[in-house]
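>>> Got a predicted structure plus its sequence, pasted below:
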Amino acid sequence: MKGNEAIGEAAIKAGCQCFFGYPITPQTEVAAYLSKRMPQVGRTFLQAESEVAAINMVYGCSGTGTRCMTSSSSPGISLKAEGISYIAAAELPCVIINIVRGGPGLGGIQPAQSDYFQATKGGGHGDYRMPVYAPASIQEMVDLIGDAFDVADIYRTPCMIMGDGMLGQMMEPVEFKERTERELPSKKQWKAAGLNGRKKHNIINTLFLKPEELEKHNLKLQEKYRELEKKEVKYEEYKCERENDLIIVAYGTTARVCKNVIKEAEEEGIKLGLIRPITLWPFPKESFQNTLSKTKQGYLTVEMSCGQMVEDVRLSVEGMKPVAFYGRTGGMVPHKEDILQKVREILGGEK
C-alpha cells in the first residue's frame, strides 16, 4: 500500500471513529482514502474548511470520549499548534499525523525531518509535551498508529506520528496484524457526553484564572509526562552490542539509509552501530548511557534537517563523548556515500 493510504486503514483498524482534516501535500491521500473508507464502515469523515477548524473539531470530538484523528503536513501542523496545546491542557486523547515536508515557510513538497523541534519541544504555547513516534517503514507506521491510539487513551494525551514525505508517498508491503490492545480505562469518566449516572455534567476547560490553580494543573501534567518518560520510550539499537568506532543516531527513513552505510563501512573495516529513536519524545536517553563504552569516537547524528535532534543527543551524552552532525535540508535526502565520507573524516582515516 501507499504510505498515506496505509495510515488511513490502520486508523480504522485501531478503532478511529472520526477523522477531521484538510488537504496538503504530501499527506493529502490520507484524507482522500478515509473519505471513501470511513462511510463504508459506518464512521465519520469530515473535510474541514481549514487546519484550524480541523484541530478544533478533534478537540470537540475527543471531549465526547470518541477515538478521533487528524492529519496534515508541516505548515498545516503549525496552524493546528494552538489547538494541540488546548487538547493537551484539557487532557484529551487523539492522534495527529504529520507527514513532513521541507520548510521553513511554504517550503517545498519534498521529504524532510525539520519539524523535530515543533513536535518534541511543544510546538504550541505552554508547558506541555506529547508522545511523538517516528516510524522507519510503512509497516512500522501502521503498527505504531494502534500504539498511539492506546497511549492517547491511557494517558489522556494527544499523540503524534511523524513521518517524512517519503513514507507518505512510497509503497511497501503491509500486514495488518491482529494486535493485543493494551489495558485501557474501562469507562472514560471524564468525557462530556451526558450525565451517565453522574449528578453534574463534566466540563472540559483549559482556563484557570487563579495562578495557583493553573500551577497545580501544570504540575499534574508534568507528573504524567514523567510517567510517559519512564514507561513509553521506544528505540532500536543496531550492532551496538559490540565495540564500535562510531555510533550513528538517526530516525525514520534516514535510519534506513544509515543501515546501508554501516554495511558498506564494514567492507572498509570500519565498525559502526546505530541508535534509532522510535519515540522522539520521550527521547531514549538510556540508550546513550548504555552505549557510551561501546563507541571509541562518540556519535554521529544524521538528519534531514539543519541539526535539530543533535541537541537531544548531546544532552543525553552529557559531554561524556563527542557528538558530530551531518544533515541535508530543504527536501534533500542524505546519500550513503556522503554519510560514509563524514564517518571517514571523523575517524581521521583510521579504521
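Sure thing, it's come through. Residues are numbered from 1 along each chain as shown.

>>> make it CA atoms for all contacts and neighbour counts henceforth
OK.

>>> Remind me which helix or strand Val313 belongs to.
Using DSSP states H and E, Val313 sits in helix 309-317.

>>> In addition, the following structure is provided for comparison:
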Amino acid sequence: MAKVLMKGNEAVGKAAIEAGCRYFFGYPITPQSEVPEYLSSELPKVGGTFVQAESEVAAINMVYGAAAAGARVLTSSSSPGIALKQEGIGYISNAGLPAVIINMMRGGPGLGTIQPGQADYNMAVKGGANGDYHNVVLAPASVQEAVNMVMEAFDIADMYGIPVIVLADGLIGQMMEPVEFNYVRREGIPEKTWALTGKGKGERHNIKNLVIDPDDCENWNHEHFEVYEKVEANEQAWEEYLLDDAEYAFVSYGTASRVVRTAIGYLRAEGYKVGMLRPKTLWPFPQKAFDKWNGQIKKYLDVEMSMGQMVPDVAYACNDKNKVAFHGRTGGNVPTVDEVVAFGKEVMGGDK
C-alpha cells in the first residue's frame, strides 16, 4: 500500500478502522479533537457507530458496555479528559475486558495547557483508578508508529482481555507524516465466547465487577495478575539505537526520544560513546532490555517532557538509582537538541 500524508490524529482514527474497530465513544478536547472528528465521518461509511457523549465519564462507560458485548471499541482524549475516565478504565480492567484508549497528552496538571506533554506517565503506567491492576501502555514516537501501535493495541487487548492505552502526545497528534496502513491480525487471538449477546439461544453470560467476599476478591485479583505475568513475558518492546559500543545510554520515549536521537548524532560526532534505549512499552516496562545492557552502560540519561515520572522505573530496571541522571521539560515545553547535548556532556564529562 502506498504511503499517504496524514495528520497523526486522523491517522490513528484510520488505523482503528483498519484494525476492525466499529465503535467509538468520546468527547472533543485539544489536542486530540481530530480523532473523533475523523471517525464521526469515516466510521459510518464502514457500518460503524460514532457517539459524541455528553462527557468523558459517559464515554468510558459506553466503552465498557460495547467491550462487554464483544466489540472492538475505541475512545480517545487528552490528559484531563483521560483523568475523568479513570474510574471507568478501572472497571473495564477489573472486568477483564478488551478496549483501546488513546491519550494525546498535553501539559498539566489540571487543565494545564494545550501544548504537548508527557506528564501522564504515572496516570497511565501506575494506574489512575483504585485497586491492583495494570493496563498495557504503548508509546509511539512517530505517526507511523502510532498507526502500528493502534492496530497492535486491538490485538493485544483481545489476546489478554485487557485495556490498552496508546500514550502519545499532542505533537504526534498534530504533526503530519507519511504513513501506510498494513494491518495483519496476530495469530492465536481467542474467540470472545464470554461476550454478552442478550437473551436468546445458547448459554447466558455475565460480566462481573463487584466481588463482595474478600477471599473471592483476592482470588480474582490473583487471576488478573496471572494474565499480567503473561503480558510481561510476551509483550515487552523497545528500540536499541547505537548501543553496540555505547558506554552511556539515553532513555526516552515518544516525542522526546526524537530530540534525543538528533542530539546523539552531535555527541557521537564529538566522540562520545552514547546511544539510546527507547521503551516502546511503558507497561510492561522493558526490563529485558536493561538486563541485556546493564553490564555495559555506566549511566542512563533519562529525558522526558515531565518532572521525571519515568525515573523510578529506569532506576528499578538498572537496579541502581545512582546510575540514572535526569533532564526534563514540562508545562508544554519540548526539550531542545542543544539542551540535551549540554545535559549529555554534563553527565559524561570528558568520558569519550
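That came in fine, so what should we check first? All figures in this text were calculated on a predicted structure; none of them were measured in a lab.

>>> What does the superposition give as a TM-score?
Put the two chains on top of each other and the TM-score (TM-score structural alignment, normalised by the length of structure 1) is 0.96; 347 aligned residues with a Cα RMSD of 1.2 Å.

>>> by contact count, what packs against the helix holding Val313 of structure 1?
Contact analysis of helix 309-317 of structure 1 by 3 or more Cα pairs under 8 Å, 6 or more residues apart in numbering; DSSP states H and E lists helix 285-291, strand 299-303, strand 323-327 as its packing neighbours.

>>> Average separation of the longest one from the aligned part of structure 2, please.
When structure 2 is superposed, helix 285-291 of structure 1 averages 1.1 Å from its matched positions, counting by mean Cα distance after the TM-score superposition for structure 1.

>>> Mind listing what's buried along that helix?
For helix 285-291 of structure 1, burial by neighbour count (16 or more other Cα atoms under 10 Å) applies to 285, 287-288, 291.

>>> Now for the equivalent of Gly269 of structure 1 over in structure 2: which residues touch it?
The alignment partner of Gly269 of structure 1 in structure 2, by TM-score structural alignment, is Gly271. By Cα atoms under 8 Å, 6 or more residues apart in numbering, the contact list for Gly271 of structure 2 reads Lys352.

>>> mind checking the SS state of Gly271 of structure 2?
When classified by DSSP: H, G, I helix; E, B strand; the rest coil, Gly271 of structure 2 comes out as coil.

>>> sorry, back to before: reformat the helices and strands packed on helix 309-317 of structure 1 as a markdown table; add distance to Thr70 of structure 1.
Shown next, in a markdown table, are those (distance: least, Cα to Cα, whole Å):
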| stretch | distance to Thr70 of structure 1 |
| --- | --- |
| helix 285-291 | 29 |
| strand 299-303 | 26 |
| strand 323-327 | 29 |
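
>>> Any idea which of the ones you listed gets closest to Ile99 of structure 1?
Ile99 of structure 1 lies closest, by Cα to Cα, to one member of these: strand 299-303, at 15.5 Å.

>>> what's the mean distance for the closest one versus structure 2?
Looks like 0.4 Å for strand 299-303 of structure 1 (mean Cα distance after the TM-score superposition for structure 1).

>>> chain center to that strand, what's the gap?
Centroid displacement of strand 299-303 of structure 1 relative to its chain, using Cα atoms, centre = their mean, to the nearest Å, is 18 Å.

>>> At which residues are the helices of the stretch 101-250 of structure 1 located?
For the stretch 101-250 of structure 1, the helices defined by DSSP state H, counting those that start in this stretch occupy 116-120, 138-155, 165-169, 211-231.
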